[in-house]
Each structure stands twice: as structure tokens, then as C-alpha cells.
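Trainee: After the sequence you'll find the predicted model.
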Amino acid sequence: MPRRNQPRKPVRRSDDGGTGGLFGNALAREEAGPAGYDDERYLVRRIPGARATKTYRCPGCDQEVRPGVAHVVAWPVDAGGADDRRHWHTGCWAGRRTRGLTRRWS
């Protein structure tokens, strides 16, 4: 199959009514924050397992997000720096509204 010479255009999808936005070349969308941070908006990007190459600590369960595991990266809309991004297990991010953070955001 021939290779595409032009980049694909991102498809904006939102499961929960959030608005889409771009962070670099990757698709990110805006969503409500975890419990206790409900009034804040976060940009969220899904990371497929094939692109997950490092180990991170999930703030939702305080367990490791291992390399090769698909997960979610979330950061506050107003901050948006690399130091503010947090890597969550997909299930932990999905249940963020029913439980608080186990790991303090610094």
C-alpha cells in the first residue's frame, strides 16, 4: 500500500460533550477535571499502547502506568506546560468524578 505524503487531518470526537483542541500535532479535547477540581477544565489526549514508552505514576490510583499500556494524558487548560501534564490509566480517568486524587498534583 502506498504511503501517504500528506498528514491526516485530526478527527474531533467527544464522548462527553467536550470541545476538541490541538496540542502540537496530537488531538486533545477539553473535559471536566477530577473530583475536587470539577470547576477546572483539562485538555485530554489519549496515548495508544504502541506509543507509551515510559513509566508514569497515575494520580488516580497511585500505581504505575507501564510502557506499552494505553493511557490518558491530562493537563489544566490555563497552565498547559509540560510540567503540568499527568498520565492517567484510562479507567482511572473515566472514574475521576467519583473519587478524589490519591496523588497530590504539584
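Mentor: Okay, I see it.
Trainee: use CA for all of it now, contacts and neighbours both
Mentor: Fine.
Trainee: how about the helices in the chain?
Mentor: Per DSSP state H, the chain carries helices over the ranges 90-94.
Trainee: contacting residues around the most centrally placed residue in the chain?
Mentor: For the chain, Val73 is the residue whose C-alpha lies nearest the centre (Cα atoms, centre = their mean; 2.5 Å). Contact partners of Val73, counting by Cα atoms under 8 Å, 6 or more residues apart in numbering, are 44-47, 85-88.
Trainee: And here is the other one:
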Amino acid sequence: MPTGRKGRRQQPRQDWTPLNMERLASLPRTIERRGVNYQVAHLSGSTKSYTCPGCHHEIAPGTPHIVAWPSDDGFAPFGLETGPAERRHWHTRCWD
């Protein structure tokens, strides 16, 4: 009688989680607007409120919105050197 592992069903791994596409959408990407390159990330929400520079109205906590900052044209990845100081939170409609 064979005693090999062939034919045995393998139990699914308990530590596996499906890929969250929403997290991939939040990765910054470079977009050019009015001759300036910006790093832009889509956020599904935040824990605090921000003022949109486009309409000067509040972006309420938990509201999906866009964060954008000028990039250094490849000098620093993701605009890390200017990002924290120049980062702005926009309503999606105001950014578009």
C-alpha cells in the first residue's frame, strides 16, 4: 500500500491574505500638470480633516481624496525631500 503524499489535499495556509487592490491604487504616481511633475496618491480616507487648496473647503475625516506634491524630476524618489513640506490634500474633483 503506497504511503506517499500523492493524492493528499493540502490545507490552505492560514497566514495568506488576498491582494488588496485599493492599497496598490494609493501608491504615488507621477502626473504632469501645467509643466510641473507631481507625485499623486489616492487616499481612501484619513483620521483628520484638511483644507482643500482648490475650493478652500474642508475635507472631512474618512473622505476619499488625493494627496499631491511636486516631485524633483527624479532627483529624490517619490519627492521625499520636498514631499512632507509641499504635500497638499485635494478633493478629487478639485484636483481633476
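Mentor: Noted; the coordinates are in hand. Source: prediction; values computed, not measured.
Trainee: So after superposing, what's the score?
Mentor: TM-score for the superposed chains, counting by TM-score structural alignment, normalised by the length of structure 2: 0.64, backed by 74 aligned residues with a Cα RMSD of 2.8 Å.
Trainee: Val72 of structure 1 versus the residue nearest to the residue nearest to the centre of structure 1 when sequence neighbours are not counted, what's the distance?
Mentor: Excluding its sequence neighbours, the residue lying closest to Val73 of structure 1 (Cα to Cα, 6 or more residues apart in numbering) is His87, at 4.5 Å. His87 of structure 1 sits 6 Å away from Val72 of structure 1, going by Cα to Cα, to the nearest Å.
Trainee: Tell me where structure 1 has strands.
Mentor: For structure 1, the strands defined by DSSP state E occupy 20-23, 26-32, 41-47, 56-57, 64-65, 71-76, 86-89.
Trainee: which residues of structure 2 does the third one align to?
Mentor: Aligned by TM-score structural alignment, strand 41-47 of structure 1 falls on residues 37-43 of structure 2.
Trainee: For the matching stretch, give me the average deviation versus structure 1.
Mentor: Mean deviation of stretch 37-43 of structure 2 relative to structure 1 after superposition (mean Cα distance after the TM-score superposition for structure 1): 0.3 Å.
Trainee: Quick one: residues in contact with that stretch.
Mentor: 25-32, 64-73, 78-79.
Trainee: Stretch 16-32 of structure 2 too?
Mentor: Contacts for stretch 16-32 of structure 2 (Cα under 8 Å, 6+ apart): 37-44, 71, 78.
Trainee: And it, how far out from the chain middle?
Mentor: Mean C-alpha position of stretch 16-32 of structure 2 versus that of the full chain (Cα atoms, centre = their mean, to the nearest Å) differs by 6 Å.
Trainee: buried sites along it?
Mentor: Counting neighbours by 16 or more other Cα atoms under 10 Å, one finds that the buried residues in stretch 16-32 of structure 2 are 28, 30.
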